[in-house]
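> Compute the structure for the input listed below.
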Amino acid sequence: MMTLEDKLARLRTHRNNIHRYHRLIKSRLSDLEREYIESRLSEERAALVSLARTTFPIPFKMPSARAAAPDLQT
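Reported below is the predicted structural model:
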């Protein structure tokens, strides 16, 4: 079983890889290279989401503006 520190390190690695692939996509690439980078980017995103779900199993949702501000009119 991985510790929280291990999971956080892996999340950072996936995030860094995603950033690197985004930078690479902006560069000059052949069609084959672009296809490969886009494939790897998709895999990294999926791995990040999967790991994040197991690391943080409780979904957090932002409250709507209406729910966050009480009704001041009486």
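
> CA only for contacts and neighbour counts going forward, please
OK.

> Could I get the full set of helices for the chain?
For the chain, the helices defined by DSSP state H occupy 4-25, 31-55, 65-68.

> Alongside the first, I'd like the structure of this one:
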Amino acid sequence: MEANRKIARVLAHEQNIAHYQDLLRTKLSDVEMRFIERRMSEERFAIEMLRFMSRDELPPRSRQTAV
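I've put the predicted structure just below:
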């Protein structure tokens, strides 16, 4: 059960990254762009922490998190 919850959290972070990538394709100010890039970095870090803390429970990296 705990593994399913962790997988759901990873998927949520991946969806957030995809959303931020979509936003980066729009016209943004420099401040907005830096904010979104920082948020993407934080999301990627959260994924890596989840993967590190549960190496045996989570599937290998998806293509989205490798970007």
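
> thinking again about what came up before, could the helices of the first structure go into TSV alongside mean neighbour count?
As requested, the helices of the first structure are exported to TSV (neighbours: other C-alpha atoms under 10 Å):
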stretch	mean neighbour count
helix 4-25	15
helix 31-55	14
helix 65-68	8
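
> so residue 4 of the first structure sits right up against residue 55, yeah?
Yes. In terms of C-alpha atoms under 8 Å, residue 4 of the first structure counts as a neighbour of residue 55; the distance is 7.4 Å.

> Spatially nearest residue to residue 52 of the first structure, not counting backbone neighbours?
Spatial nearest neighbour of residue 52 of the first structure, chain neighbours left out: residue 11 (7.2 Å); criterion: C-alpha to C-alpha, 6 or more residues apart in numbering.

> Next, work out how far apart residue 23 of the second structure and residue 29 of the second structure are.
Counting by C-alpha to C-alpha, to the nearest Å, the separation of residue 23 of the second structure from residue 29 of the second structure is 11 Å.
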